[in-house]
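A.B. asks: Would you be able to build a 3D model of this:
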Amino acid sequence: MSKLADANPVIDRAPRLARVTRAAMGVAIGTTATGFDRHAEAQTAPDTQLAPVTAVGAVAHPTGGYQVTMPTIDKLTQPLLDTPQSISVQPRALLDDKGVTTLRDALRDVPGVSLQAGEGGQQGDNLSIRGFNAQNDFYLDGMHDFGSYYRDPFNLESVEVLKGPSSILFGRGSTGGIINQVSKQAQLDPVTTASVAFGTDGTKRTTFDMDRAIPGVTGAAIHLNGMIDDGGVAGQDYTKNRRFGLAPELAFGLGTDTRVKLSYFHQQSYDTPSYGLPWINGKPAPVNTSNFYGYSQSDYFRSNVDVGTIRVEHDFNDNVTVTNQLRYGSYQRSIAVTEPLITGYTASQDIVPATLPLSSTLVHQHVIALSSRETTLDNDTDVNLHFKTGPVSHDLVTGIEVSRQTSDPTRYVGTQATVSLLTPTTLSSSVYPLTVSSIAGNTANAYAVYATDTIKIGDKLQVIGGWRFDRYDSTYHQIVAPVAHVTRDDDMPSWRAAIVYKPVPNASVYASYGTSFDPSAEALSLTASTAAVAPEKSTNYEIGGKWDTLDSKLSLTTALYRLAMTNVRETSLVDPTTSILAGDYRVYGFEVGVTGHITPRLQIFAGYSYNDAEVVASPNINELGHQPPNAPKHTFSTFIEYKTPWYGIEVGGGVNLVSSRTASSLPVTGTTIIERAPGYTIGQLFAKAPINDHITAQVNITNISDETYYDGLHPGHIITGAARAALFTLNFKL
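C.D. replies: The predicted structure is shown next:
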């Protein structure tokens, strides 16, 4: 085990080393949601030397720091320094310092990521990566987490954002990238932490985190993590969020050749959502941003998520490790929400005559309602092999994946009433009548085989080649008129090729090529109009460089890329009830990132992304030359933390910038108007101080300038961001 203690990011690592280190250390290196380090040895003075890097597969970052050096995904065998792909990782320490209470709040600070509003039947977390929708590209510990719900980070050790097509790793989707949530895991070291938080936006939040070795059972441990959250949104009087979460795990064989982990994740919510403001003439309605156009006691969004996972890892020897992960997930949701629409004044939606005063303008209360249950049954088997052919070494990952996903939404329609734009009054307990409009079902069976080999030729050159073949069979049925039953089967290969050159051990330059595909039923959304449509296809060319400087305590990254999606699904101009493959989207982009310690007391997480996205082919000539939806050219974020020399006090803050973006690539029907939200810049501050050895106090202030900005875009409505708010937290460690 001495080799593990001396691990270095430029040293070759066999798969077995990754698993043994991950098990022996209990996976978690970092901090809990309470702000305390999960290991007793992490309690060090501010100028203590940073912790060494652990082996592949561990959540490796300096003690309590922002820098991460290793990915957690089993199919990625090399350090981030040598992985030919742009990857942004936010570890627990950063999530704690920012005081985030939702995954959306964490992701808004990732360059290249832009938040957007949920679609009519796809509520929950929704965003774009590099200009492409990634709502269905969420993963939990490397397996698809496709439910439509708002994710809470209470059980996360880190959040990984892999950018660019990743079908070689995950199959369908992942055009702009994917989000992988890394769960906290059981460890042998005892941990008991908790937090209590109160916010000026009405937030009341409690979390707890416990780890214990099981007496009398060698290598066995139990982990229990929980959360209760009840809060609102600053500046939005009627929006309420209520969540409860629990995540236990049992682990056996930690530190041995065979590890078994049994985990369960439960999160339920009962929210009163707001769909924000209507568009008027291509701009957000010029009204009080706190206006609410729904029914305060009738609008709701409920979700109930249950995910159970069994993970088994076995090291046959130093060079062969087999991992099998089996998961069953159930995602139940029910929603009735009011979308404010401006209609009826012309033949086009959102257009209001210039002669009509705002006081006379009416908003139609479009009711969106559905209930649904999605399920997933997924099994992924990976074999990690480390071997040599002559002077050349190989890190080969190969495996098979089998999954089955189902969805059975029932949709409803309600009476569309009207309300004044300036002074909406229907804020009582009015109940709108709902009638069934659709009862449908989707089933998708996926089968995949894959292999990726990292070939190391000497100390300076690596060649990576990967191939994956997916068969994606889907079925759709509709039992309310118009009755329909359609099927679609897609067989698609994916590729990745890359060259990594290391001029010095702590730096790399790379060139890579990768593909991805998006079938019609990717989001369990196959319909009669899309059943005949083949998958969309994407390619990515990327060159970049990575450099771990300042004694490898600061990571610098840069990338230049061209991302293109061909055969984009478009509505046929001949038959509007059908879809055709006729569009092309193209993105030229550039990205830089800085993460880690600038000095022993000062650390940073920052990045900038430029994306020039354009519709270059479309059957609708009005769409040509415009930006795809939610594809801002500029995104920038930075967050710094400074450990002062006084009494253990820490201070810091950050800035988040997003340039203007559109809600659609098409002008409003019959006009030349494109719905566009203005860009924004918002700032945040934080301070943290120990009260004693067991209690730390923390305050986070968000949107410090109290700027009015627009957070979620949709062609039908736009949601304003939260006003200035403060969150006060007490963290406890027993």
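
A.B. asks: hey, let's count contacts and neighbours off CA atoms from now on
C.D. replies: Fine.

A.B. asks: contacting residues for H223?
C.D. replies: Listed by Cα atoms under 8 Å, 6 or more residues apart in numbering, the contact set of H223 reads 185-187, 209-212, 248-250.

A.B. asks: Let me have these in JSON lines, extended by neighbour count.
C.D. replies: Converted to JSON lines, these look like this (neighbours: other Cα atoms under 10 Å):
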{"residue": "Q185", "neighbour count": "27"}
{"residue": "A186", "neighbour count": "30"}
{"residue": "Q187", "neighbour count": "30"}
{"residue": "D209", "neighbour count": "24"}
{"residue": "M210", "neighbour count": "20"}
{"residue": "D211", "neighbour count": "24"}
{"residue": "R212", "neighbour count": "18"}
{"residue": "P248", "neighbour count": "21"}
{"residue": "E249", "neighbour count": "22"}
{"residue": "L250", "neighbour count": "22"}
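
A.B. asks: Sequence B follows; please return its structure for comparison with A:
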Amino acid sequence: MPKKTLLNAATYRTYPRVPASVSLASGMALAVSAALPLTALAEEVQLDALVVEDSGIVADSNPYAEPGAPYKAKKLSDSKHTRDIADTPQTMTVLTKDVIDESGKNELKDLLAAQPGITLGTGEGGNSFGDRYIIRGYEARSDVFTDGLREPGLITRDTFALEQVEISKGPSSTFAGRGTTGGAVNTVTKKASLDDDFNKLEGGMGTDDYHRFTFDANRVVNDSLAIRFNGLYSESDIPDRDPAAEERKGALLSAVFQATDDLKLAADYYFFRSDDRTDPGVAFDRDTQSFNRYDYVGQDGLDFQESGADIFTLAVDYQLTDAARLENKTRLGNTTNDYIITAYSAGRGDIRSFTGWQDNDYVGNQTNLIIDTELGGKRHTLVTGVEYAKEDVIAGNYAIDQTNTFTIDPYNADNNLWEGSTSKSDKMSDLTLKTWSIYLMDTITLNDDWELFGGVRYDHFDYKLWTAERERRGTIVPEARYAFSDGFWNGHLGVVFSPWENGNLYASWGTSSNINGGEADAGSSCGYGGLCSDSDGNYAHADPEQSTNWELGTKWNLMDEQLLLTAAIFRTTKDDVIEEGGDSYSTGGSLNTGKNRVEGVELGLSGNITNKLSGQFGIAVMNSETLESYDESLVGLPKANFAEKSASLQLKYQLTSDFAFGGNLTYASEMFGGQPDTGARLNIRTPGYSVVDLFALWQINPDMSLRANMQNVADKEYYTAIYRGGSIVYLGDARSANLTLSYRF
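C.D. replies: You can find the predicted model right below:
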């Protein structure tokens, strides 16, 4: 790492080390000489050295990547992270625009599932179908952020409008608020730019009726105003699972207005609709420990999954003084998720339908004051802020009126035998969750070798939940209303020791808190993260679950800062765990009786390995254990939906200036089924797997390029997630291939 220099905030800048253009510099020097009068040439002239830096950045490249090393992210988009990734005392996995595009993965869940330390959860009867992530063994489906603000709802997420994906590992409550036990995901959207006009049109075709079209255009209206539009239309069958299929439509319209030298306004509107026939996978027989591989059993006229998003964000950035900057973000959003999904139950020998609908309205506001100045002879970068968030979530299900009877054959593709009608229920639950937060962070440069980070955050919430009278497993559950409020403190401490020019050692400590009922999609289904009550019906007596993380690591900027190597050992302990009370569909639970731990080692690499070979690599080796539980038989068991070993490797080799090729390797060890935060069910397991993808890139001319992707080259049959009870497992995608033509004009 470069030695830190104590300068006023107005002059403290970090410039990338980019090779100078010698020929351009020489040409300019000659031009200057030629312009001098002949009499002046007779005199000795002392000129300052002229350094010309060529960033190599094209208009629509990722502004957060290291110039000249598109696989390496240099910094995070969130201004609360005031140092480069290499100087941040925390494990960060960042997927740049080039990594995302060249992988050929178009859904956020597929990108994240390939990353070390992350697994997928399933949609089930007690929580919605949608993108569900588990980071380092801990539920993170509500810990997804976009441009630094929490994203509302559990929906399908496409990558068409993404510039970068930032995965922070370990508790991040100081930055993100409630939750974030194992980590958090922040997606960074493509934004309007005043730098240049550009248009980029992409069209893709492939196997399984794959069609995908995107359009990205930026217009500089004048010196102060720019507008950018990203559009998407895509459709395809699920490989080897037809008629399971996906259809997506999306748009992101953004604008930036530089009102004055010090004041910048930005706004964007995000629109997204998906219309899918979701494949819930195949059955697992717990008695024989076997997987029953059969055809997709979804029913015409019955099965669907539709999700949508309409989200508006306004950002104000004001440079108050040379040393102080004020920023404010406001977000208004609505997301919806409706589905009827049919699956076959091997144990029961029949089909079962999962149904649900959810409507989430979100209001959020975040204000940050960032001060970079010298205090007491030391450089301080202070971030203080306040945040408000309000989530209104209503949910229900669908009634299915089947007018015929039939026996389904899951091994026969012609299973569309269903007849009847469906109707959408009135709302069955209504949640309002309000949160007020205040935080203060400071990064102190003690000297050239030592930097200290500290932060504290207080969150106060009001929770109100109404549930309708319903029948649950033959028992009538009466209408109920719940309301409580609470508050909690969390903090971070970190120290970075960097006596070397290119490397450092760091240590960090951080905490997080999860509230009772914090998973907004689960209502009062205790075992799925919804509100839990004890045997006496008490719910407000549950303290927030508390997590603590210790991490010791090192980061090294090599190859003239074109390659970042990271390594860390960590331990996360979650205490006061709220456990389900046996029946996960009920509201009953055991309050603050559990404790578990995840510890391990994580290694990472990203950037230019040689001048022709680029790569991003990560590996996580972890161990989990239930330390305490209301049920003594669970103590000592590992966590569910947890892969002890996982790895990801993406390589690209630039064979010529116009042609490159590469591939991806994803590995995950076996996983057990069961309830999160309770000991796993060892008789339910999915085997480990390795999947290889390939890609090639051809720059046909300066304006046109062609990319070929082949996913799961060996057509490996593998399972990405397992239903908590073990009856259903999710299938990974079979082999597929596609071509994408890009035209810039």
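
A.B. asks: what TM-score do we get after superposing?
C.D. replies: Scored against TM-score structural alignment, normalised by the length of the first structure, the superposed chains reach a TM-score of 0.87; 676 aligned residues with a Cα RMSD of 2.8 Å.

A.B. asks: circling back: which of the contacts of H223 of the first structure map to contacts in the second structure?
C.D. replies: Mapped onto the second structure and checked by both residues aligned by TM-score structural alignment, their matches' Cα atoms under 8 Å, the contacts of H223 of the first structure keep the contacts 185-187, 209-212, 248-250.

A.B. asks: Now for the contacts of H223 of the first structure: which two are most distant?
C.D. replies: D209 and L250 (14.0 Å; Cα to Cα).

A.B. asks: residues of the longest helix anywhere in the first structure that come out buried?
C.D. replies: The single longest helix within the first structure, with elements called by DSSP state H, is helix 15-24. Using 16 or more other Cα atoms under 10 Å as the test for burial, helix 15-24 of the first structure gives 15-23.

A.B. asks: quick one: what's aligned to P629 of the first structure in the second structure?
C.D. replies: Aligned by TM-score structural alignment, P629 of the first structure pairs with A640 of the second structure.

A.B. asks: again with L554 of the first structure
C.D. replies: By TM-score structural alignment, L554 of the first structure lines up with L563.

A.B. asks: Kindly report the same for A507 of the first structure.
C.D. replies: A507 of the first structure maps onto G503 in the second structure, by TM-score structural alignment.

A.B. asks: Kindly report the same for L602 of the first structure.
C.D. replies: Under TM-score structural alignment, L602 of the first structure pairs with L613 in the second structure.

A.B. asks: quick one, what contacts its match?
C.D. replies: 651-654.

A.B. asks: still contacting in the first structure, which of those residues?
C.D. replies: These retained in the first structure, by both residues aligned by TM-score structural alignment, their matches' Cα under 8 Å: 651-654.

A.B. asks: before we move on, back to that, give the contact list for the closest residue to the match of P629 of the first structure other than its chain neighbours.
C.D. replies: For A640 of the second structure, ignoring the flanking residues on the chain, the nearest one in space by Cα to Cα, 6 or more residues apart in numbering is A680 at 4.5 Å. A680 of the second structure sits next to 634, 637-640, 672-674 when contact means Cα under 8 Å, 6+ apart.

A.B. asks: same deal with I335 of the first structure?
C.D. replies: Counted by Cα under 8 Å, 6+ apart, I335 of the first structure has contacts 299-302, 368-371.

A.B. asks: Secondary structure element holding the closest residue to it other than its chain neighbours?
C.D. replies: Nearest non-adjacent residue to I335 of the first structure, counting by Cα to Cα, 6+ apart: F301, 4.4 Å away. Secondary structure assignment for F301 of the first structure, by DSSP states H and E: strand 300-317.

A.B. asks: equivalent range in the second structure for that strand?
C.D. replies: Under TM-score structural alignment, the match for strand 300-317 of the first structure is residues 304-321.

A.B. asks: Identify each buried residue in that stretch, please.
C.D. replies: Within stretch 304-321 of the second structure, judged by 16+ other Cα under 10 Å, the buried ones are 304-319.

A.B. asks: right, and A134 of the first structure touches N126 too?
C.D. replies: Yes. The criterion here is Cα atoms under 8 Å, and A134 of the first structure meets it with N126 at 6.9 Å.

A.B. asks: Which of the contacts of I335 of the first structure are still contacts in the second structure?
C.D. replies: The contacts of I335 of the first structure retained in the second structure, by both residues aligned by TM-score structural alignment, their matches' Cα under 8 Å: 299-302, 368-371.

A.B. asks: Please tabulate these in TSV and include distance to P9 of the first structure as additional columns.
C.D. replies: Putting those into TSV (distance: Cα to Cα, whole Å) gives the following:
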residue	distance to P9 of the first structure
D299	52
Y300	49
F301	45
R302	45
I368	51
A369	51
L370	49
S371	48
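
A.B. asks: Pick the one among those closest to T425 of the first structure.
C.D. replies: D299 (14.9 Å).

A.B. asks: Please report how far the nearest residue to the closest one once chain neighbours are set aside lies from T423 of the first structure.
C.D. replies: Computed as Cα to Cα, 6+ apart, the closest residue to D299 of the first structure that is not its neighbour in sequence is V337, at 4.7 Å. According to Cα to Cα, to the nearest Å, V337 of the first structure stands 19 Å off from T423 of the first structure.

A.B. asks: For these two, indicate the residue with more neighbours.
C.D. replies: V337 (24 against 14; other Cα atoms under 10 Å).

A.B. asks: Aligned to that one, what sits in the second structure?
C.D. replies: Using TM-score structural alignment, V337 of the first structure pairs with I341 in the second structure.

A.B. asks: Return the mean post-superposition distance for the helix or strand hosting that match against the first structure.
C.D. replies: If you go by DSSP H and E, I341 of the second structure is part of strand 324-345. Mean deviation of strand 324-345 of the second structure relative to the first structure after superposition (mean Cα distance after the TM-score superposition for the first structure): 1.0 Å.

A.B. asks: Pretty sure the residue nearest to I335 of the first structure sits against Y270.
C.D. replies: Yes. At 5.9 Å, F301 of the first structure and Y270 qualify as touching, with contact defined as Cα under 8 Å.

A.B. asks: Let me know the secondary structure of F154 of the first structure.
C.D. replies: helix (DSSP: H, G, I helix; E, B strand; the rest coil).

A.B. asks: before we move on, what about the one 3 residues further on?
C.D. replies: The local conformation at E157 of the first structure, judged by three-state DSSP, is strand.
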